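Asks: can't give you the sequence, but here's the structure:
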């Protein structure tokens, strides 16, 4: 059981909840802060004070005063009118993350909701009642208004959910679990939708997948090095310490570890003096992507524990301040940066694929074909990888450089962070398929060289990979192999292959 405080949620804990079924609960101390914040809202309503979103309309309607007899109507109308999401729904795991993150933000005690709102959100997480939330429609400022409104609909018994493998009306799933819908009181609708949880949830799931891909890319690249009799000297510790980037040093160390007892690698001058950049510069390129992922991780863990709605309530209601914490610019930048970093893993992977299949660049059978000419072998796999890499270059265009005014120019600069996070996730799926193609080609190459000569670590990875994709003995529909390999890369517990090399053994 993971206890949420609004202050200390980590990506590792998110992984436990999202992928391993860990349950969550709210800390008692945080709930006390929530109660005090709620009492402040009740006083504001009873005193008819003019406070944005509590006794006024929203956005450009912030100057319209609302009678306290219409407080519930105001919140209900807000949720219904703002539920304008369109397109395919977010993956279920992303929507689950969204609910969890919204509950954690409200637990900070600055939002003025009743404890029951947080309790209901945590019930949705623990019972796997997942809101159906359309992916498109958020500008990434004023919060992820449209996506989070679809989330909020479920609490009031409206909208749709994924439940026990089916998509259904929310009220049906709630009734099956004996959960009563809530009637939103003052501030609660606004507190539920005014935040960055859609882009952050998408970013969290994207980051967790990207992190796994980054580790896998090193293992697959190590196998490619063996398939091409790559020169191991380029990964020597002193080379990378001389430059000084920790992530570069770590990548080189892991690859040295994977290849430590390989009989397929060579020394400089043995077959050639130096390798092409796609082999020789793996630590420099992959290490730079790791630098970006570390940056993204830092920003996500801050945002996961941030108060991002408006207004925020301080000093037991003595200060109620309208600010702009809902603006998604920090996450928009992080997501755009992650797009570039992950796309680059595919860029260099595709170049290694080319070196594996091109007979002018190696001494292997042309296109790794069992019968060059009669059979095309991996020829068109490289085409597919090139197409995915090219598509990523389009998706990697930064979303955060754009802004379109909204709400009659009251909200005149927005982040487009949710678009950035969605495109990052699309890139990650493409990268995984490119790496799957490199894996298939690398396995074929080392098989030709002699599996018995492989390093212990890469051989173990090869053997598991061969359980998914058979050797290329005859041309077949390789699309199925690529998808199967990609699915395996997504689902495996990569720590089983990398654990012994991820601890920091060296001091720099």
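Replies: Nice, I can see it. From a predicted model like this one, the values you see are computed outputs, not experimental measurements.

Asks: Every contact and neighbour count from this point should use C-alpha atoms.
Replies: Will do.

Asks: pretty sure residue 368 is in contact with residue 375, am I right?
Replies: No: look at residue 368 against residue 375 with C-alpha atoms under 8 Å: they stay out of range, at 9.6 Å.

Asks: Would you mind telling me which of the two has the busier surroundings?
Replies: Taking other C-alpha atoms under 10 Å, residue 368 and residue 375 do not tie; residue 368 has more neighbours (24 against 17).

Asks: For the helix of greatest length in the chain, which helices and strands make contact with it?
Replies: Counting by DSSP state H, the longest helix found in the chain is helix 417-449. Using 3 or more C-alpha pairs under 8 Å, 6 or more residues apart in numbering; DSSP states H and E as the contact test, the elements touching helix 417-449 are helix 197-227, helix 329-357, helix 379-395, helix 456-466, helix 478-491.

Asks: cutoff 10 Å now
Replies: Using 3 or more C-alpha pairs under 10 Å, 6 or more residues apart in numbering; DSSP states H and E as the contact definition, the elements that helix 417-449 packs against are strand 134-136, helix 197-227, helix 329-357, helix 379-395, helix 456-466, helix 478-491.

Asks: hmm, back to that, overlap in contacts, residue 368 and residue 375.
Replies: Common neighbours of residue 368 and residue 375 (criterion: C-alpha atoms under 10 Å, 6 or more residues apart in numbering): residue 473.

Asks: and here's the other structure:
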């Protein structure tokens, strides 16, 4: 059970709700504060100009709204901004957005009726997910369009995703005996202003980026193991003199993963404690950078992920509305807490780091498939008839093209602002775009790693080194071989790539960074 309102929500809480079916409950004392906040605003707004209650919205805020039209204003706002396009959010992204919005409402600074919070809780627990379009808000007054679609569903309109299919919200609510949300004061604007869509997508991104990084460290370790690398490049002694926590942790994980391997070599045994007579060394003195520099390459990815996680957890536990209603100080503050720059920049950082991770995977894959580089394995890891069969050649094309796509997607959204809304929103964050593109890069990278993992397993079979592997590599090998056999013949492999990709997600969920 995940309780909302009395503590900070963390990435782990989102993971439990989204992927471990944990139910959500609302802290009663916190809900009482939401109600106190609502009641204060109801009194306070009687004879004052409060944006979005008795004024128009955006650049039309200069127009006073008559009291008899104030409820209709909220409906007009939600319906007019339900103007998204493109694909719908995947179910986990939708549920993450709903949980993020619930936690924002529970900060007791939005001035909306507590029934909005309890309705969000009901929908989350019944697994009724809002139909939210990917294309929409520009991330300045928050995720206006995406959150309008969420608000539309709370009003009992539009469509929702329920029991694996898109259904009429009205029909689902009637069948589940759910009362649609009523407008009391500013429920439309109070649900739409804010960064909950970009933050919800961001939380999903962090979860899967953690899985991806864990898998990358595992696969990079196995690559070093199979190539009989020297162990000093991930030793404590080498890495502790470089003062970055990510590098230290990545090297530590490599030592843990390869601790009982019989393939990894110690440099003194081969190059220090014997007399060297060769003029030309047949064995490499140092490995290629894609093998030797794992802590230095994945260390910054680790540090970036941890920084981004902090930003997103701060954002999801913030009041990101406008205006902010402060019932304790009995005041209403107008400003820009809905602006998504923190999330946008964080997502771009995570995206760029993930692109580099996929580039590392592609280079390691190229090393494994190029016999002239590794000098240990057949070309394309072809275990059939050379010339007649193709090994992993086709898979490499997919991995390379996917990495190239990631590199193109690496351009930051954070610096891509377009003025709109009659120039009222004259500098915007594009935060939801940033989060969604980051998700695509993370998804792409799993496909690249899937091919890399298949190549590593193929290399184990060719080298016949199963008895000398570390215990962790042995576990991975046995699990992968339970899914797919060695590649000997040429046949379509797209289903195997998909299955191995899914396996990597499961594997990543078990790895503690």
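Replies: Received it, and whenever you're ready, just let me know what you need. All of these numbers come straight from a predicted model, not from anything done at the bench.

Asks: Serialize the helices and strands packed on helix 417-449 of the first structure to TSV and add fields for distance to residue 83 of the first structure.
Replies: Formatted as TSV, these follow (distance: least, C-alpha to C-alpha, whole Å):
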stretch	distance to residue 83 of the first structure
strand 134-136	9
helix 197-227	13
helix 329-357	22
helix 379-395	26
helix 456-466	44
helix 478-491	32
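
Asks: quick one, which of the ones you listed is nearest to residue 427 of the first structure?
Replies: For these, distance to residue 427 of the first structure was read as C-alpha to C-alpha. The smallest value, 5.6 Å, belongs to helix 379-395.

Asks: how about the closest one: buried residues?
Replies: 379, 381-382, 384-386, 388-389, 392, 395 (16 or more other C-alpha atoms under 10 Å).

Asks: Then stretch 23-31 of the first structure?
Replies: If you call a residue buried by 16+ other C-alpha under 10 Å, then stretch 23-31 of the first structure has these buried ones: 23-26, 30-31.

Asks: which one among those gets closest to residue 326 of the first structure?
Replies: Each of those was scored against residue 326 of the first structure by C-alpha to C-alpha, and residue 30 proved nearest at 21.2 Å.

Asks: ok, the alignment partner in the second structure of the closest one to residue 162 of the second structure distance?
Replies: Following TM-score structural alignment, the counterpart assigned to residue 30 of the first structure within the second structure is residue 30. Residue 30 of the second structure sits 29 Å away from residue 162 of the second structure, going by C-alpha to C-alpha, to the nearest Å.

Asks: Residue 3 of the second structure now?
Replies: Using C-alpha to C-alpha, one gets 23 Å for the distance from residue 3 of the second structure to residue 162 of the second structure.

Asks: more neighbours, those two?
Replies: Set side by side, residue 3 of the second structure and residue 162 show unequal neighbour counts under other C-alpha under 10 Å, the larger going to residue 162 at 19 against 16.

Asks: Leaving out sequence neighbours, find the closest residue to the more buried one.
Replies: If the residues on either side of it in the chain are set aside, residue 162 of the second structure comes closest to residue 128, at 5.0 Å by C-alpha to C-alpha, 6 or more residues apart in numbering.

Asks: Is it correct that that neighbour is in contact with residue 150?
Replies: No: with contacts counted by C-alpha atoms under 10 Å, residue 128 of the second structure stays clear of residue 150, the gap being 11.3 Å.

Asks: Next, the contact list for the residue nearest to residue 162 of the second structure, please.
Replies: For residue 128 of the second structure, the contacting residues are 91, 94-95, 120, 122, 153, 160-164, 166-167, 169, 172-173, 176, by C-alpha under 10 Å, 6+ apart.
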